[in-house]
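Q: this is a predicted model, with the sequence first.
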Amino acid sequence: MTAFVLAFGGGAAVGSIQRYEAPAAPAQAALAGDAAAAFAPLPPAAAPEVGAPPAPSAPASVPARALAEARKAIEGTLARGQTLAEALSSHGVSAEPIFTIVREMSPAFDFRYSMPGDRFRVELGADGRVERFHYERSASERYELVRDGEVFSTRHHKPQILRRQARIAGVVRTSLHAAVEELGETPALAEDFAKIFAWDVDFSRGARRGDEFSILYERLYTVDEGGSESYARPGQILAARYTTGGEELSAVYFETARGHGAYYRPDGSPVERQFLKAPVEYSRISSSFTKARLHPILKIWRPHLGIDYAAPRGTPVWSVANGKVIFKGYQGGYGNLVKVRHASGYVSYYAHLSRFAPGLRVGQRVSQKQVLGQVGSTGLSTGPHLCFRLTKEGDFVNPATLHAAGGEPLPRALQARFKQHSGQLMAALDPRPLVVTNEAL
């Protein structure tokens, strides 16, 4: 076992990484793709100038280093319900380079098979043309597009993958993301951690100073042809604990069938609940659920039967639960509105949207946290925000005080195996020096 301890001044935060060096096993035919199909959902973007002369090539006297510095690199991760075209467009990439990527990559990969969590990186030259494109479906499957003059070549990498267990633990000083990065990990691990407790903690409002966390997870390493290992990224979170305001939340990952798992509390109850804490990442709550509010436009007192989340225009808005779209369109003061019917007689409202998610239609089934549209200011609105409402059997209820049911409990036949599994992982989360072995985990 190799141990790393990271301490921060003033005793405000202490973190540690324990890495278990254990033997690990390594974790194509190209898919024919239709570039137009992957490109079709692209949101409005600035069109390239028709007939504009090509950008002049750099003179031979310009050093190669200066050319490299002139490149613009953009990277990101696909969100649920998001296409590559939408993701690139949201980062400011114009239509022409997006179409180039989809067209040139089509012999190697069909972007219609993209998945949430896929990662991308595009390098654009000073003339705005694609120089290099990197697409990672997982640490074990990567695609690369490289320009050589006017010709592109594609590469498909499937390196050997090693999985090793590690643990980090620390205290939040400014944000969860910052605390995780101080311990030497990527923001992706913080995002995955936040998703586990999204039903209990609204991390978009910011973690509290002094909150404590502990994460047991896999670290994925790639092995090159020479046998050298390099850290690729964090993998599956195996167990997690978060303490906030005196409340301790814990979760362990458990597979009920090979390849199919979910997070459960140590007592075997599911972490997942019917509704998420919030439908959008927001900066503040501008209006709460109340029976009497002075309307900012109409200047009359009347009930405000929802929650207004202030957020920048274009911020993704997602469904708080699984359900079916029953309305999509413009409706009076709501402006652009989506309504989703859920189990147990609930209906959720998402109002004032600037635009709807591409392809969203009435009758479509949506999953929890699937993007429905973007924050806007349509209808009776004084600025960009999401008005979120929820009804139960037709009556408006306060989403902030809702205590909805959880997911499916563990089958009785699996409870004994889960108890042993949970006990081992929770012991590994203990902040004291670890003495467990890989075999025990």
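A: Yes, it's here. Numbering: from 1, shown residues only.
Q: make it CA atoms for all contacts and neighbour counts henceforth
A: Will do.
Q: the helices in the stretch 151-300 of the chain, which residues?
A: Remark: helices assigned in the stretch 151-300 of the chain by DSSP state H, counting those that start in this stretch are 176-182, 187-196.
Q: which of the ones you listed sits closest to Gly245?
A: helix 176-182 (14.8 Å; CA to CA).
Q: ok, back up a step: with mean neighbour count added, can I get the helices of the stretch 151-300 of the chain in a markdown table?
A: Formatted as a markdown table, the helices of the stretch 151-300 of the chain follow (neighbours: other CA atoms under 10 Å):
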| stretch | mean neighbour count |
| --- | --- |
| helix 176-182 | 20 |
| helix 187-196 | 18 |
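Q: out of these, flag the one nearest Gly345.
A: That would be helix 187-196 among these, by CA to CA, at 25.6 Å.
Q: what's that closest one packed up against?
A: Other elements packing on helix 187-196 under the criterion 3 or more CA pairs under 8 Å, 6 or more residues apart in numbering; DSSP states H and E are helix 176-182, strand 229-244.
Q: ok, now with 10 Å
A: For helix 187-196, the elements it packs on are helix 176-182, strand 212-223, strand 229-244, strand 247-257, strand 260-264, judged by 3 or more CA pairs under 10 Å, 6 or more residues apart in numbering; DSSP states H and E.
Q: which other residues reach the strand or helix carrying Leu6?
A: With secondary structure defined by DSSP states H and E, Leu6 is part of strand 2-7. With contacts defined as CA atoms under 10 Å, 6 or more residues apart in numbering, strand 2-7 is touched by 13-21, 166-170, 182-184, 433-434.
Q: which among those count as buried?
A: Buried by 16 or more other CA atoms under 10 Å: 13-20, 166-170, 182-183, out of those.
Q: could you check how far the residue nearest to Arg103 when sequence neighbours are not counted is from Met105?
A: Nearest residue to Arg103, sequence neighbours excluded (CA to CA, 6 or more residues apart in numbering): Ala35, at 5.1 Å. Separation of Ala35 from Met105 (CA to CA, to the nearest Å): 8 Å.
Q: ditto for Tyr330
A: Using CA to CA, we find Tyr330 at a distance of 38 Å from Met105.
Q: what of Leu189?
A: Per CA to CA, Leu189 is found 29 Å from Met105.
Q: then Tyr253?
A: Computed as CA to CA, the Tyr253 to Met105 distance reads 35 Å.
Q: A further structure is provided below for comparison with the first:
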Amino acid sequence: MKKIISALRVHGKAHAHRLPGRSVWLLALAVFLTSVTIAAIIPRDNDTPPANALIPSTPPQTVQLGETPISPATASIEGTPADTQTVRETPDREHWTEVTIRKGDTVSDVLNRNGHDSGMIYRLIQSNPEARTFRQLLPGQTLRLRSGTDGTLQELVYETGPGEAFHLVRHDGHFELTKELRTFETRVAHVTGTIESSLFEDGQDAGLSDNMIMKLVEIFGWDIDFALDLRRGDSFSVIHEEKFWRGQKVMDGDILAAEFVNQGRTFRAIAFRDANGYTSYYAPDGASVRRAFLRTPVEFSRISSRFTNSRYHPILKTRRAHKGVDYAAPTGTPVRSTASGRVLSIGWGGGYGKRIVIRHNATYSTVYAHLSRFRDGLRVGSFVDQGQTIGYVGATGLASGPHLHYEFQVNGVHRNPLTFKFAGGGKIAPQNRDEFARLAGDWSARLDVIGHGTRVAASRQAGNPL
């Protein structure tokens, strides 16, 4: 602006002898209008908050849940001189601190560690039933603290999930408790990739998050043993939701449709949400992708010993039958039940070390041995869901290294879990068939398009071991 005015002044002096009185007034008017116009078009602050700033709702969808008055004694910070000059608080001078919750943490612990008095917050949490969320902090989640220019706590935010947060805000001599609900914008994205080294590495390179990769394993884990069956040149295509908040991605949503080409075989899964909002996955013909048993009890492990009638035992130094499959994995790796059932026995099993036997029905039972420890609270008679963690990989009993020994029994007879043919998991409900057929047609057409390139690459490299 100063340069424009200066230029106009120079211009005016150079040609003053040619400007009559009216022209001088017109020039002055032009300068005034130019300054007004430039002021109007100067860009305002960007609506996008800084990377580390707390992102509020716009407008905030909040529900006031309660308040508590702040006494003058508790409103001051211990150690602050009484005669310290109070500085007027402005939003740009306030300070946000983000704290990751540790195991066993309470709100008082977090506040005390960060130099804040916790007394009044503690009284509010104990006296207001709506504040019970603050009594059960979950490790790994975050608390955000906003301090004023004088260091006093102005706001405490507990984000219980990507779309939900609880606020304790200082306002007019008391703290108000509100719950904030965010409505995300949902977008649909797709990712394709080819297996070169491992699903995790190649999935990440293609743009899949770890959580999305695990979802993909859960969907296709009924047909593909990701520890045994993967080959270089296998390919995957995923159509999924992404959740956005004010233009920024905050989380992944559900997988809507997916394809996995494994050793030349193509598997597809289409998501369907029922009337209760529960999402299940089906093949395009309406058959459930779920099976009675998972293919493997340990995700992303490797097979160190297979089912055989004669194997040299590394500890006993003799040949004997090996009536199960060994999955080598680091100590502490979670072990999951391959099907729902009840714990038949749990404890020490001689050469098996720490062992769990699960009875799934009158026909099937499974054995999990050499565990380092059991899941807390698990006992004889406990019911476990399919895929639920029941213990952790170890090397107890007659084991030369950390691994899981897994047995599969049919009517008391040991069978090879890698080759046993399991029945399917049923079909989609009759009342949903027409709607699902429409969805399956739409998503299958999109998978045909986005997966074409990866399928061509897969056909060239199919069968190559990793």
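A: Looks like it came in fine. What you see is a predicted model, and the numbers here were worked out from it, not measured in a lab.
Q: can you give me the TM-score here?
A: TM-score of the superposed chains, computed with TM-score structural alignment, normalised by the length of structure 1, equals 0.65; 330 aligned residues with a CA RMSD of 3.8 Å.
Q: which residue in structure 2 aligns with Pro312 of structure 1?
A: Alignment note (TM-score structural alignment): Pro312 of structure 1 maps to Pro330 of structure 2.
Q: if we ignore the residues flanking it in sequence, what's nearest its match?
A: Once flanking residues are discounted, Pro330 of structure 2 sits nearest to Pro402: 6.1 Å by CA to CA, 6+ apart.
Q: the one you found touches Ser372, doesn't it?
A: Yes. Assessed by CA atoms under 10 Å, Pro402 of structure 2 is found in contact with Ser372 at 8.6 Å.
Q: list residues touching both of those two?
A: Joint contacts of Pro402 of structure 2 and Ser372 (CA under 10 Å, 6+ apart) are Thr331, Gly332, Thr333, Val393, Gly394, Ala395, Thr396.
Q: any idea what Asn309 of structure 2 aligns with in structure 1?
A: Taking TM-score structural alignment for the superposition, Asn309 of structure 2 sits opposite Lys291 in structure 1.
Q: neighbours of its match, how many?
A: Close neighbours of Lys291 of structure 1, defined as other CA atoms under 10 Å, add up to 11.
Q: need the contact list for it.
A: By CA under 10 Å, 6+ apart, the contact list for Lys291 of structure 1 reads Trp301, Arg302, Pro303, His304, Leu305, Gly306.
Q: in strands, which of the residues you listed appear?
A: Trp301, Arg302, Pro303, His304 (DSSP state E).
Q: and which of the buried ones among the contacts of strand 2-7 of structure 1 is nearest Leu67 of structure 1?
A: Comparing these against Leu67 of structure 1 with CA to CA places Glu182 closest, at 33.0 Å.
Q: test my guess that that closest one contacts Gly170.
A: Yes. Counting by CA under 10 Å, Gly170 is a contact partner of Glu182 of structure 1 at 9.2 Å.
Q: identify the residue spatially nearest to the residue mapped onto Leu216 of structure 1 from structure 2, adjacent ones excluded.
A: Counting by TM-score structural alignment, Leu216 of structure 1 corresponds to Ile239 in structure 2. Among residues not flanking Ile239 of structure 2 along the chain, His190 sits closest, at 4.3 Å (CA to CA, 6+ apart).
Q: map Leu350 of structure 1 onto structure 2.
A: If you look again at residue 350 of structure 1, you'll see it is Tyr, not Leu. Matched to structure 2 by TM-score structural alignment, Tyr350 of structure 1 sits across from Tyr368.
Q: all strands for the stretch 301-450 of structure 2, in order.
A: Using DSSP state E, counting those that start in this stretch, the strands of the stretch 301-450 of structure 2 run over residues 302-305, 308-312, 319-322, 325-328, 334-336, 341-348, 354-359, 364-374, 383-384, 389-393, 403-410, 413-415.
Q: okay if I get these as TSV plus distance to Val36 of structure 2?
A: Shown next, in TSV, are those (distance: least, CA to CA, whole Å):
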stretch	distance to Val36 of structure 2
strand 302-305	72
strand 308-312	88
strand 319-322	88
strand 325-328	74
strand 334-336	67
strand 341-348	76
strand 354-359	80
strand 364-374	74
strand 383-384	72
strand 389-393	68
strand 403-410	76
strand 413-415	85
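Q: and those strands: which comes nearest Ser235 of structure 2?
A: Nearest to Ser235 of structure 2, of all the strands of the stretch 301-450 of structure 2, is strand 302-305, at 20.1 Å by CA to CA.
Q: now check structure 1 for the residue matching Gln461 of structure 2.
A: Under TM-score structural alignment, Gln461 of structure 2 pairs with no residue in structure 1.
Q: and for Gln461 of structure 2, the neighbour number?
A: Neighbour count of Gln461 of structure 2, defined by other CA under 10 Å: 19.
Q: quick one: contacts for it?
A: Residues near Gln461 of structure 2 by CA under 10 Å, 6+ apart: Thr194, Ile195, Glu196, Arg231, Arg232, Gly233, Asp234, Gln263, Gly264, Arg455.
Q: surely the last one meets Phe260?
A: Yes. Checked against CA under 10 Å, the pair Arg455 of structure 2 and Phe260 is within contact range at 9.5 Å.
Q: quick check: neighbours shared by these two?
A: Counting by CA under 10 Å, 6+ apart, the contacts common to Arg455 of structure 2 and Phe260 are Thr192, Gly193, Thr194, Asp234, Ser235, Phe236, Ser237, Thr266.
Q: kindly write the ChimeraX command that selects the buried subset of the residues you listed.
A: A single ChimeraX command selects the buried members of the shared contacts of Arg455 and Phe260 of structure 2 (16+ other CA under 10 Å):
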select :192,193,194,234,235,236,237
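Q: and Ile219 of structure 2, what's its match in structure 1?
A: Ile219 of structure 2 maps onto Ile196 in structure 1, by TM-score structural alignment.
Q: typed the wrong thing, it's Leu447 of structure 2
A: Leu447 of structure 2 maps onto Leu429 in structure 1, with residues paired by TM-score structural alignment.
Q: just Asn276 of structure 2 next, same as before
A: Under TM-score structural alignment, Asn276 of structure 2 pairs with Arg258 in structure 1.
Q: how much space separates the residue nearest to the spatial centre of structure 2 from Asp254 of structure 2?
A: Nearest to the mean C-alpha position of structure 2, counting by CA atoms, centre = their mean, stands Asn211 at 5.3 Å. Look at Asn211 of structure 2 and Asp254 of structure 2: by CA to CA, they are 10 Å apart.
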